[in-house]
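A.B. asks: turn this into a structure:
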Amino acid sequence: MDKIEVLQRRAERERKARKEAERLLEEKSLQLYEANCFLAAREAKTRSILEAISNGILTYGENGRIQSANRAARTMFGYSPEAFAEQGIEALFSPAPNREALFPNPEHEPQFIICAQAISLDGRLFPVELKVSLVSVEGGSIYIATLVDVSERKRAQEQIEQLAYFDNLTHLPNRTLFEDRLRMAIESARRYEDPFCVMFLDLDRFKRINDTLGHVVGDRLLKQVAGRLRHSIRETDSVTRLATSEFSSTLARLGGDEFTLLLTRVRSNNDVARLGQRILENLRRPFRVDGQELAISVSIGVALYPNDGSDSITLLRNADTAMYQAKKQGRDKLIYYTSAMNATALMMLGLEAELRRALSLGQLEVFYQPKLAIPARKLVGMEALVRWRHPERGLMLPGEFLPVAEESGLIGPLSDWVLEQVCRQIQDWQARGLDPVQVSVNVSNQQFHSGRLVETVARVLDETGVDPQLLELELTENIVMEDVHSAMEMMAQLKEMGVVLSLDDFGTGYSSMSHLKRFPLDKLKIDRSFVKDIAADPDDEAIARSIIALAHSLNLRVVAEGVEKEEQLQWLEGKKCDEVQGYLFSRPVSADLAERQLTGHRERGC
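C.D. replies: Below you'll find the predicted structure:
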């Protein structure tokens, strides 16, 4: 083979090698192009997915500067992509989370999940759940923050907590939250020796309003009561600072018309008494609900830690016991718990059972106290007063058992029984030829608001044939002011029958001149508290004189009760009081002795 042929073959091999290299280069270029196209498509798809995600996604570098933000993040914060690029991650929160949470160290904690408060471009604050991940990329690392707006979740949680721990009507803490706060107060008191007290509050006469006017009116009244209680606490604290600036309170509604008040860090019983007095005064003022004026009051029991109990159950029970003692003493009072009350409570339970039996065994008896017209001192009427001839305790006065009757619900049937006995006694006296006199009967709160009083009076008068003018019904201010509108309607029906109506204990409640003008009354009774020192106390004298003048201006007769001294009688006679009753003339006596008094007055021509 010659030299030329060798060169030609070498050239052919080189040509083929170049061609193969070109083919391989073209193939690699095509592969690279395809790879670039795939990467671009994947990046576009990734961006599309990030834009579609409902959670906010932010990326930022080690300097905190925002590098990217998806659509959800832009909507959440209100920033444009350009505006985001000018922000640091810490500027998106108020306050900013700890730096360790925003810039986690991969050697210790590569990922944090925290709750934070974010701030939008327009200054709106909203809660977010924040998760930060540190991701390694070519040339370094970036932080990826995922944000979830938990505003709706937080609102739902707050609603659940509101339902679980707060009263839906008054928005006060409920029993569950109160008992939890009470347990916390006990733990704190044990640790720091801080005394505190529990007040148990129960509204007086609320059930009558609820039963008479309905639950809608009752609920609206409860909301107003809650408002006044809150105001009483704020008012007293602002005036007295109740011990220290660290004083705190929890007012709760346990249910129905029962409220509790926890006062912590109280240094003096005077602070408790001052607040209690403010509550009593504020709840005495009439309420106005749906155009109606309603009068209630509150009975308050107080238990002190640790003297009256070292656990929540005992403290609440003893405060409740003290509250019932306040009701037994006439309501509208604040009473501190004493250990003797437990024995009293047990005794009262036994007395209630005995009173139920007494009604059926005939142990109750009606006594009568005469009323005299002055100056003639002529017997013109009697007041009926119930007594209990107890087989072991002897003759019991109303103050010893009527509170039990009121608390147990026996006062209703007991009052009806007295009404029937009085009418039958009037009928009997007339049958014996005695001159007719008016006999007054005290109407109980439960009896008046039962809805059956008018019907009961009509039935008894019909059965006995007694002249309605001989029956006088004594109503207290508290009874008629509890629901003025209903009281006026009922009194009008009784007046239409011919029954005589008098307002008892006048001057001790909230009735006003406008109410007196509207009530169809015949008589006004001056409470014995104003008569006691009438000849010596200028204030009592002024009050009694005003009552007499007011009554006469409205054509009402005036009756003074509790007259025990001659100087009281002379003063009343000088001020033209119409009738008097009291121990100066006679104590309440049995029906037989009352009959002798009627006979004696007739024989003397009085």
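
A.B. asks: going forward, measure contacts between C-alpha atoms and count neighbours the same way
C.D. replies: OK.

A.B. asks: need the three-state assignment for the residue nearest to residue 151 when sequence neighbours are not counted.
C.D. replies: What sits nearest to residue 151 in space, not counting adjacent residues and going by CA to CA, 6 or more residues apart in numbering, is residue 127, at 5.8 Å. Assigned by DSSP: H, G, I helix; E, B strand; the rest coil, the conformation of residue 127 is strand.

A.B. asks: could you check how far residue 127 is from residue 11?
C.D. replies: Using CA to CA, to the nearest Å, we find residue 127 at a distance of 78 Å from residue 11.

A.B. asks: which one of these two is surrounded by more residues?
C.D. replies: residue 127 (19 against 12; other CA atoms under 10 Å).

A.B. asks: right, and that one touches residue 114 too?
C.D. replies: No: here residue 127 does not reach residue 114: they are 10.7 Å apart, not a contact under CA atoms under 8 Å.

A.B. asks: how many neighbours does the residue nearest to residue 330 when sequence neighbours are not counted have?
C.D. replies: Among residues not flanking residue 330 along the chain, residue 403 sits closest, at 7.9 Å (CA to CA, 6+ apart). Under the neighbour criterion other CA under 10 Å, residue 403 is assigned a count of 22.

A.B. asks: so which strand or helix has residue 403?
C.D. replies: For residue 403, the host element (DSSP states H and E) is helix 398-408.

A.B. asks: please compute how far that helix lies from its chain's middle.
C.D. replies: Between the centre of helix 398-408 and the centre of its chain there are 26 Å (CA atoms, centre = their mean, to the nearest Å).

A.B. asks: pull out the buried residues from the next helix or strand after that helix.
C.D. replies: Next helix or strand after helix 398-408 toward the C-terminus (DSSP H and E): helix 411-431. For helix 411-431, the neighbour count (16 or more other CA atoms under 10 Å) marks 411-412, 414-416, 418-427, 429 as buried.

A.B. asks: which neighbouring elements make contact with the helix or strand just after helix 411-431?
C.D. replies: Later in the chain than helix 411-431, the nearest helix or strand by DSSP H and E is strand 438-442. In terms of contacts (3 or more CA pairs under 8 Å, 6 or more residues apart in numbering; DSSP states H and E), strand 438-442 is packed against strand 378-390, helix 411-431, strand 471-476.

A.B. asks: now the angle from the first one to helix 411-431?
C.D. replies: For strand 378-390 against helix 411-431, the angle between stretch directions is 130 degrees (axes from the mean of the first three to the mean of the last three CA atoms, to 10 degrees).

A.B. asks: same for strand 378-390, what does it pack against?
C.D. replies: With contacts taken as 3+ CA pairs under 8 Å, 6+ apart, strand 378-390 sits against strand 364-373, strand 394-396, helix 398-408, strand 438-442, helix 591-604.

A.B. asks: quick one more, to check against the first:
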Amino acid sequence: SQSVIVIPPSVLERQTDFFQWIIHAFALSGFSVIAITLIGRMRSHLLNSNKDLVVQNQKITQIAFFDAVTGLANKSRFVMSIQEEIDTGVCSQGLIVILEIRKYRLTKVLYGSEVAEAQLKAMALMLQKYVGEGFIARIDGGEFAVWNPHGTAERLTSFFTENRTAARDMLESNAPGLPIEIDKAVARYPEDGSTVEECLLNAELALHDSFQSTRGIRWFTPRMKESLLYTEAVEQNIKQALLNDEFTFVLQPQFELSSRKVVGAEVLCRWSNADLGIVNPGDFIPALTRKALITRFTLESVRSVLKKIDRIDTRFGSDITVSFNVSPAALLSEGFLRSSLDIIREASVDPERIIFEITEDLFIEELAVVETLICDLSLRGIQTSLDDFGTGYSSLSYIGTLPISEIKADKSFVSNIAHDSKSLGLFRSMCSIADAFGHKFVAEGVENAAQLSAIQSTSCNIVQGYLFGRPEPI
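C.D. replies: The predicted structure follows:
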């Protein structure tokens, strides 16, 4: 007799694919398989499964290739789509434009995700309205990318100029409460990269290039990549340079005009590396800060120079002041003041001969902390000089209330003083401010007789520059 197998519908509904295979196998083996009212149910179940699969695939695609906040394509979709157009010959050139909401991450931290997301949505709406042709994506944080296959530098500049006001109004109306400012950078395909990915990276490099302070459109140049590679090389060598004592120190004298005597000297640092050659302080000081080595470097500078205080006294006199440049990161670091005092004490140097030169950037930090630090320095006899005055966060409030010993005018104010009446007027005003608060006033970068003559028409009495003396080894 023929065997019969009965399979309940509930089992088939749970394991459709598996049991279909079982049924087929038994049938081929000569069994009669009875599935009670199964055929219709199986078909219905398979159709529903296929629909679910389609929905799931759509959800996966949405997550993988689209931004959840704005609905725009994401970075992966942007790169894949444009590269496909290029590979299939739809287009052969174009511009990749990155637009970034300035301080987006700070906005998110200070005001919350809801405000930040409102900015993102407003930005997406603005781009969709004004960009027209092209492909738009949100690629990261507050960054958006636009592919313009028919754009030129002139047309792009004209577009941003013509639509700037309308776009800003639209952004602020859709995200009220905070003004939205946008930074822009561009890379050209194929001039700036052989692939879309490379062009996008180069556009981001242009966006964050520290040498471009412009608020306009930043265009990628090969120099930016060279600069980045050089910066990386400096950072890789900086720690070993400290260990190997590769840094040397020189002194530039400061002269009192009334007596023509040296009254002080500023310590300047030089670094010569076997691989990099002579490295500019503008390159290695930021590298030391980024690598969290600036405090150690500053303390070693003070120690190294004060070990040679006898040589300094023999050359310039034992009553001159010695000035050290101290970055905000070093001054605000824990234990810096205590360690500095220990070094000064070990060298048997009167603290009143030491001047710490600080920049106005320091006052961007928490003002109460800065005030305490400067007052502590003063109480322990160390003088404070406000360096590069007029180039940063200038405020009469802290100049008048803090125990600052001197103000140094940046050399940019001195360079035009001989032939520009406005520069001379500004310089004279700074002298008056220093006089009003009882601070010494030092002019940096005095290089010729014409500049000196202009300075002598003011109340400034201390000068520093190549006209009086170049930096000399200790």
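
A.B. asks: need the TM-score from the superposition.
C.D. replies: Remark: TM-score between the superposed chains equals 0.66 [TM-score structural alignment, normalised by the length of the second structure]; 387 aligned residues with a CA RMSD of 4.6 Å.

A.B. asks: for the residue nearest to residue 151 of the first structure, give me its contacts.
C.D. replies: Counting by CA atoms under 8 Å, 6 or more residues apart in numbering, residue 127 of the first structure touches 115, 116, 117, 118, 149, 150, 151, 154.

A.B. asks: what's the spacing between stretch 39-50 of the second structure and its chain's center?
C.D. replies: When distances are taken as CA atoms, centre = their mean, stretch 39-50 of the second structure is centred 58 Å away from the chain's centroid.

A.B. asks: specify, as a residue range, where that stretch falls in the first structure.
C.D. replies: Aligned using TM-score structural alignment, stretch 39-50 of the second structure spans no residues in the first structure.

A.B. asks: quick one on the thing from earlier: the contacts of residue 127 of the first structure in strands, which ones?
C.D. replies: 115, 116, 117, 118, 149 (DSSP state E).

A.B. asks: quick one: the helices in the stretch 251-400 of the first structure?
C.D. replies: For the stretch 251-400 of the first structure, applying DSSP state H, counting those that start in this stretch gives helices covering 269-284, 312-328, 340-361, 398-408.

A.B. asks: before we move on, what about the stretch 101-250 of the first structure?
C.D. replies: Going by DSSP H, counting those that start in this stretch, the stretch 101-250 of the first structure shows helices at 151-165, 175-192, 206-213, 215-240.

A.B. asks: residues of the strand or helix carrying residue 169 of the second structure that come out buried?
C.D. replies: Per DSSP H and E: residue 169 of the second structure is located in helix 153-174. For helix 153-174 of the second structure, burial by neighbour count (16+ other CA under 10 Å) applies to 156, 160, 167, 168, 170, 171, 172, 174.

A.B. asks: tell me how many other residues crowd the residue lying closest to the fifth one once chain neighbours are set aside.
C.D. replies: The one in question is residue 170 of the second structure. Nearest non-adjacent residue to residue 170 of the second structure, counting by CA to CA, 6+ apart: residue 126, 6.6 Å away. Residues lying near residue 126 of the second structure (other CA under 10 Å) number 18.

A.B. asks: for residue 126 of the second structure, what are its contacts?
C.D. replies: Residue 126 of the second structure touches 167, 170, 171, counting by CA under 8 Å, 6+ apart.

A.B. asks: ok, 10 Å please
C.D. replies: When contacts are counted by CA atoms under 10 Å, 6 or more residues apart in numbering, residue 126 of the second structure touches 120, 166, 167, 168, 169, 170, 171, 174.

A.B. asks: ditto for residue 279 of the first structure
C.D. replies: 201, 228-233, 235-236, 273, 297-300, 334.

A.B. asks: just the residues you listed now: which is nearest residue 475 of the first structure?
C.D. replies: The nearest member of those to residue 475 of the first structure, counting by CA to CA, is residue 297 at 17.3 Å.

A.B. asks: residue 202 is in contact with that closest one, correct?
C.D. replies: Yes: at 8.7 Å, residue 297 of the first structure and residue 202 qualify as touching, with contact defined as CA atoms under 10 Å.

A.B. asks: which neighbours do those two share?
C.D. replies: Common neighbours of residue 297 of the first structure and residue 202 (CA under 10 Å, 6+ apart) are 331, 332.

A.B. asks: returning to what we had before: which of the helices and strands packed on strand 438-442 of the first structure sits closest to residue 586 of the first structure?
C.D. replies: Of those, nearest to residue 586 of the first structure by CA to CA is strand 378-390, at 10.8 Å.

A.B. asks: superposed on the second structure, where does the closest one end up, distance-wise?
C.D. replies: Mean deviation of strand 378-390 of the first structure from its aligned counterpart in the second structure after superposition (mean CA distance after the TM-score superposition for the first structure): 1.2 Å.

A.B. asks: and the equivalent of residue 361 of the second structure over in the first structure, how many neighbours?
C.D. replies: Here residue 361 of the second structure is matched to residue 478 in the first structure, going by TM-score structural alignment. Residue 478 of the first structure: 21 surrounding residues under other CA under 10 Å.

A.B. asks: what sits closest to residue 478 of the first structure if chain neighbours are left out?
C.D. replies: Spatially, and ignoring its direct neighbours in sequence, residue 478 of the first structure is nearest to residue 509 (6.3 Å; CA to CA, 6+ apart).

A.B. asks: got it, and residue 440 of the second structure?
C.D. replies: That would be residue 406: by CA to CA, 6+ apart, it lies 4.4 Å from residue 440 of the second structure.

A.B. asks: need the counterpart of that neighbour in the first structure.
C.D. replies: In the first structure, residue 406 of the second structure lines up with residue 523, judged by TM-score structural alignment.

A.B. asks: and that match, what does it touch?
C.D. replies: Applying CA under 10 Å, 6+ apart, the residues contacting residue 523 of the first structure are 472, 474, 500-504, 551-552, 554-559, 578-579.

A.B. asks: how about a cut-off of 7 Å?
C.D. replies: 501, 502, 503, 556, 557, 558 (CA atoms under 7 Å, 6 or more residues apart in numbering).
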